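give me the fold of what follows.
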Amino acid sequence: MMTEQYVTTSITPLESLNSLSPYEVDQLQDASQGGLFRLFRQCSLAVLNSGSELDSTKLVLDKYAKFDIKISQKHRSVQLELVNAPATAFVNGEIITGIREHLFSVLRDLLYVGTELDRRCSGLTESEATTNMVFHILRHAGAIRPHVKPDLVVCWGGHSINRIEYDYTKKVGYEMGLRGLNICTGCGPGAMKGPMKGATISHAKQRQKEGRYVGISEPGIIAAESPNPIVNELIIMPDIEKRLEAFVRLGHGIVVFPGGAGTAEEILYILGILLHEKNHSLPFPLVLTGPAGSEEYFETVDNFIRSTLGDDAASKYQIIVDDPHEVAEVMREGLEQVTRYRKATSESFHYNWQMHIPESFQQPFEPNHENMASLKLIKDQTDFELAANLRCALSGIVAGNVKEPGIRAIEEFGAFEICGEPAIMASMDKLLGSFVEQRRMKINYKEYQPCYRLKHDAEVVEEV
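As a prediction, the model looks like this:
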C-alpha cells in the first residue's frame, strides 16, 4: 500500500531536449507576470497528477501548494528537479516513462511558443499568423506526418461521463482502430481516454505498432484534465482557441460523445466553421454518438442547434446511437472522401490549410464578467458569427467550472451574467439545465453551484 504522498527527485530527458540555452533557462525560471515559470509549474503538476479525479485547477494547485520544479544544466544537459511531486507518478522511486515523456513535451512546447514563434509569423495578417503558429507548433512537436493518407479521427466528449458512456467510447475507438484509424483527443479522462483505450487493443490485434494517440491541451485546462497515460503524443497549445484550431487542422474527421459545456463549446466551434460559405464544399465527417439511453441527450443538443443556428447547421452532422460499427464505417468512408478531395485539390494530407477559420473563432476570449455580459447573442447576425459568440459563452462557463482564474473571479464577483434574446436564452437554459441534471458539469460535486446566470432585457431568466 502506498503511504508516501510526495517525491523529491531529479530527472533527465530520454531523447529530446538534451540541452537548453541560458536564455531558455532564464525564461523558464522567470516567475514574473510575463514569465514562463508559472505556466511551466502548472502544466508539469498536471502531468505528474495524471489519473486524479480532481477537475478543478484551483483544487489541484491548492492540494500541491508545496510542489516546485527547478531547471538546471550539467554540461549543458537538461535536468529537472522535482520537489514534493505526486507520488503516483513514480514506481519504486522511478518516474513512469510515459509521464517523463509528457513532462518534456510540456517543456518543449512552452519554450517553443515563448521564444521562437513571434519571429516566424511576421508579415502575415493576424488570422494567417494564427494558422501558421498552430502549424509550426504541431510540426515542432512532430505531429505533422507528410505522405500519410488521412487517418486521424478527433474524439470530443465529456471528462465527467458515466461508466456506460465510457465503455461505449472504448467500443467506438476499438472499431475505428480495427480500420487503421488513429485517435486524437483533448488528452484527459472520460471520453478523451476511452477511444484511445479501445484503439490500443484493435491496433495490437492488427499488429499496428505505430498507433497514434494524440492529446492536445492548453495551460488553462490541463490541470483540470490531466493527460491520460495512453497519450503518446502530447501537445500543449497556447490557449483554447489555438487548441481548437489544432484539432480541426490536424484531424480529418470528428466523433463527438456525450459531454457538458466544454463539449457543447467544441460542437459550436466546428459547426460555426462549417457554416461559413468558404467551407461549404469542404468534406469533413462529423458524427455525434453515444450508447443506448443517450437519445434524450442528443435530442436536447440537436434542438439547441436547430433553434439557434438553424437546420443548415444540423445538416453538418449525423447522430448515431448505440452502433460503434456504424460510427467507424461512417468515419472510414468520410476519410476516404477527404482523401479524394485533397488529392483533387492538391491539398496536403497532414494539415487542413484550405479550411477557412474566421478571425472571430481565433481571437482569444478572456472569460471575465465584462466580456461574458457583452456577448452578442442575437439572431441578427450571420449563423457562424452567432456560433462564435455562443462558443464564447460556453467557454466562459467551462472557465467558471474548472479553470483557476474563472473560479477565483466567480468567488470574488459572483456568477457570470449571460445576456441575449429571449429565444436564445430559453434554448441555452434547456441545454445547460440538462447538463446540470445529468451531472455533466463537473466530476465530483454533491450539488452543482452554477457559475452563470441567464438574462434577457435586463431581467434574469433563470438561475439553473
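
switch to C-alpha atoms for all contacts and neighbour counts from now on
OK.

which element is residue 283 on?
Here residue 283, judged by DSSP states H and E, is contained in no helix and no strand.

surely it meets residue 338?
Yes. Judged on Cα atoms under 8 Å, residue 283 makes contact with residue 338 at a distance of 5.7 Å.

residues contacting the nearest residue to residue 159 once chain neighbours are set aside?
Nearest residue to residue 159 in three dimensions, chain neighbours excluded: residue 190, at 4.3 Å (Cα to Cα, 6 or more residues apart in numbering). Shown in contact with residue 190 (Cα atoms under 8 Å, 6 or more residues apart in numbering): 157, 158, 159, 160, 161, 166.

so residue 243 touches residue 249, yeah?
No. Using Cα under 8 Å, residue 243 is not in contact with residue 249, being 10.0 Å away.

and the residue nearest in space to the middle of the chain, what does it touch?
Compute the mean C-alpha point of the chain, and by Cα atoms, centre = their mean the closest residue is residue 186, 3.7 Å away. Listed by Cα under 8 Å, 6+ apart, the contact set of residue 186 reads 155, 156, 192, 215, 216, 217.

the fourth one looks like it's in a strand, true?
Yes. If the criterion is DSSP: H, G, I helix; E, B strand; the rest coil, then residue 215 is within a strand.

run the chain-centre distance for stretch 67-86.
Centre-to-centre, stretch 67-86 and its host chain are 28 Å apart (Cα atoms, centre = their mean, to the nearest Å).

and this one, please, so the two structures can be compared:
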Amino acid sequence: MSEQLVSARITPTQHLNILSQLEVSRLLDASNTGIYRLFRQCALAVLTHGNYTDDAKELLERHKAFEIRIIQQDRGIKLEVKGAPAEAFVDGRMIQGINEHLFAVMRDILYTHDEILDNPKFDLEDSDGITNAVFHIMRNSGNLRPRSRPQLVVCWGGHSISRMEYDYTKEIGYQLGLRGMDICTGCGPGAMKGPMKGAAYGHAKQRIKDGQYLGITEPGIIAAESPNPIVNDLVILPDIEKRLEAFVRTGHAIVVFPGGAGTTEEILYILGILLHPDNETMPFPLIFSAPEGSRDYFQKIDDFIGATLGKKAQEQYEIIIDNPEKVAKKIKKGTKRVRDFRRQHSDAYYYNWRLKIDTEFQQTFIPTHENMANLELSKDLETHVLAANLRRAFSGIVAGNVKDEGIRAIEKHGLFQLSGDPEIMQKMDDLLKSFIKNDRMKLPSDVAYTPCYQIVK
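Have a look, this model is predicted:
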C-alpha cells in the first residue's frame, strides 16, 4: 500500500512568522548556501513524526518528491509543502505541534547560519566562543527559563529499546513529574519519549500547566530521531558536539537509561567533563537506571568504564536498578544541591557557565574513514583525552548506523576501521556485540543488523 501524501500551505502559529527577503533567498538558494537542503531534510523529519525510522538515507530516498518552499507576503510568511506525509495533517490542517516544530526548525537553521556560523564575533575555534554560541542559539529559541529554579532533568537512552524498558522510562518520568521536574531529551522515540510521557502525566496530577518537555537535536540525527509529540520546546543545534554541550549547560541533572552506541557516546561525554579537575566540586547528579530485566546492561557499561577510564570515572555516577521513586528522590535532592551551589557562586540557574568543558569535547568531529582510523585509543592518554576519543569513536558508529552521510560513506568506502590498546578494543568489541545481540544498534527489522565498523585487533 503506497504512503498517502498531501500538499498544503501552512501558516506559522508560534515561531518566526516574518522573514527578510535575504533570509528567504538564503533558504531557497541551494547552490550558494546549502541551507535549503538542510532545511528540507530537517522539515521532512519533523513531518514524518510518528512514523519512526532510524535510517536517514532511506527516509530521504523514500520522499524524493518532497518539496518545501516559502511564500513571502506583506503580512508574513507561509510554507508550501508538496508530497508531505499525510500523518502530519488532520482534516486537511497540520497538527499544531508539528507546525510549531516545523517553524522551530526554520528559526534555528536561519539563526545559526546568519548569526553564528557566518558571524566573526563568534570564534568557533575557541572554547569560550563555542560556549557563547550555544548560549545564543538556546536563548534565541526562547527555551531558556531564567525565572525557574533548577528542575530540568536530562534523560538519555536509546531509541531502540524493549517495551519493558520503555515503560520503565515512563515510570521514572512520572515520578519526576510528580516532584515538579521538567524533562529534556534528544526528542525522539524510545527512552527519549517515555520520560516526557510519564512526566506529562505527573504534571497533570499536580496541575502543573507549564511543564517543559525540551527536545535538543541536530541536523544529522533528526531524521533518525524525529521529534516526538510531547516535545513542546524544540531546538536544533548545528552539530553533535554543540548539542551535547547544550544538554549539560541547560540541564541540572542527568538520568541515563539503556541504549546503544549513541547512549554510550553521551555517557563518555559527561564523564569526560566531570573528570576535569575544575569540575571536581561542582554538583551534577548523574544516575544510571534500568528495570530489573536490564540489570546486565549497566553492569556491562560499568565494566567498560572501569576498564577504560578507571575507578574515578565510576565514582561520578550511581546505578539504581528497578526503583523509579528512589531515582526521582535522588534527583530532587541533587537539584537542590545544584541550586545552592549556583546561588553561592552567583551562577545562572538556566545556563551552567561555570562548567569547564575542554576543547577536546567541543571541536566538531567529522567521522570520515580517515578520522576514524586515526583515533588514538590508548591508556597512555590522559583520562579526559581518552574519554573524548572514545566518544568520537561511538559518535562515528552512530553516523554509520543512522545518518545519511555516514550510511553513504560506508556504502562507498567500506567499514570504519578502529584500532588501539588491545584491552580497550576488546572491551569495546564486547560492548558493541552486546548491543547488536539485544537490538540496540538500530530499530528491529526483517533485515539483520550489519556493523558499519570493524575492530582491528
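
report the TM-score for the pair.
The TM-score (TM-score structural alignment, normalised by the length of the second structure) is 0.98; 455 aligned residues with a Cα RMSD of 1.3 Å.

still on that earlier bit, from the contacts of residue 190 of the first structure, which is closest to residue 323 of the first structure?
Distance to residue 323 of the first structure, by Cα to Cα, is smallest for residue 166 among the contacts of residue 190 of the first structure, at 14.3 Å.

the closest one -> the second structure?
The equivalent of residue 166 of the first structure in the second structure is residue 166 (alignment by TM-score structural alignment).

in which helix or strand would I find that match?
According to DSSP H and E, residue 166 of the second structure maps onto helix 163-178.

same deal with residue 332 of the second structure?
Residue 332 of the second structure belongs to helix 324-344, assigned by DSSP H and E.

what residues sit buried inside stretch 11-19 of the second structure?
12, 15, 16, 18, 19 (16 or more other Cα atoms under 10 Å).

what's the end-to-end length of it?
Start-to-end span of stretch 11-19 of the second structure (Cα to Cα, to the nearest Å) is 13 Å.

and what of stretch 146-164 of the first structure?
Taking Cα to Cα, stretch 146-164 of the first structure runs 37 Å from one end to the other.

same check on stretch 63-83 of the second structure?
8 Å.

show me what counts as buried in that stretch.
66, 68, 69, 70, 72, 77, 78, 79, 80, 81, 83.

swap in stretch 35-51 of the second structure?
Result for stretch 35-51 of the second structure [16+ other Cα under 10 Å]: buried residues 35-36, 38-50.

which pair of these spans the longest distance?
Largest pairwise distance in the buried residues of stretch 35-51 of the second structure, by Cα to Cα, is 25.3 Å, between 35 and 50.

picking up where we left off before, packing partners for the helix holding residue 332 of the second structure?
Packed against helix 324-344 of the second structure by the contact rule (3 or more Cα pairs under 8 Å, 6 or more residues apart in numbering; DSSP states H and E) you find helix 163-178, strand 253-256.

buried stuff in that helix?
324, 327-328, 330-332, 334-339, 341-342.

got the angle between the helix holding residue 166 of the second structure and helix 324-344?
50 degrees (axes from the mean of the first three to the mean of the last three Cα atoms, to 10 degrees).

helix 163-178 of the second structure: average distance to aligned residues in the first structure?
After superposition onto the first structure, helix 163-178 of the second structure sits on average 0.2 Å from its aligned residues (mean Cα distance after the TM-score superposition for the first structure).

and stretch 331-341 of the second structure, by the same measure?
Aligned to the first structure and superposed, stretch 331-341 of the second structure gives a mean residue distance of 0.4 Å (mean Cα distance after the TM-score superposition for the first structure).

any idea how far apart the tips of stretch 315-323 of the second structure sit?
Separation of the first and last residues of stretch 315-323 of the second structure by Cα to Cα is 20 Å.

same check on stretch 280-294 of the second structure?
Start-to-end span of stretch 280-294 of the second structure (Cα to Cα) is 31 Å.

can you list contacts of that stretch?
Contacts for stretch 280-294 of the second structure (Cα under 8 Å, 6+ apart): 164-165, 168, 252-258, 274, 298, 316-323, 327, 331, 334-335, 337-338, 341, 355.

repeat for stretch 160-180 of the first structure
Residues outside stretch 160-180 of the first structure that contact it (Cα under 8 Å, 6+ apart): 151, 182-183, 190-191, 194-203, 205-206, 208, 257-260, 290-291, 322, 324-325, 327-329, 331-332, 439-443.

can you list the buried residues in it?
160-162, 165-180.

do stretch 25-36 of the second structure as well
For stretch 25-36 of the second structure, the neighbour count (16+ other Cα under 10 Å) marks 26, 27, 28, 35, 36 as buried.

quick one: the strands in the second structure?
Per DSSP state E, the second structure carries strands over the ranges 5-10, 67-73, 76-85, 89-90, 93-94, 152-156, 182-185, 213-217, 233-236, 253-256, 286-290, 318-321, 416-419, 453-456.

what packs against the first one?
With contacts defined as 3+ Cα pairs under 8 Å, 6+ apart, the packing partners of strand 5-10 of the second structure are strand 76-85.

okay then, goodbye and thanks.
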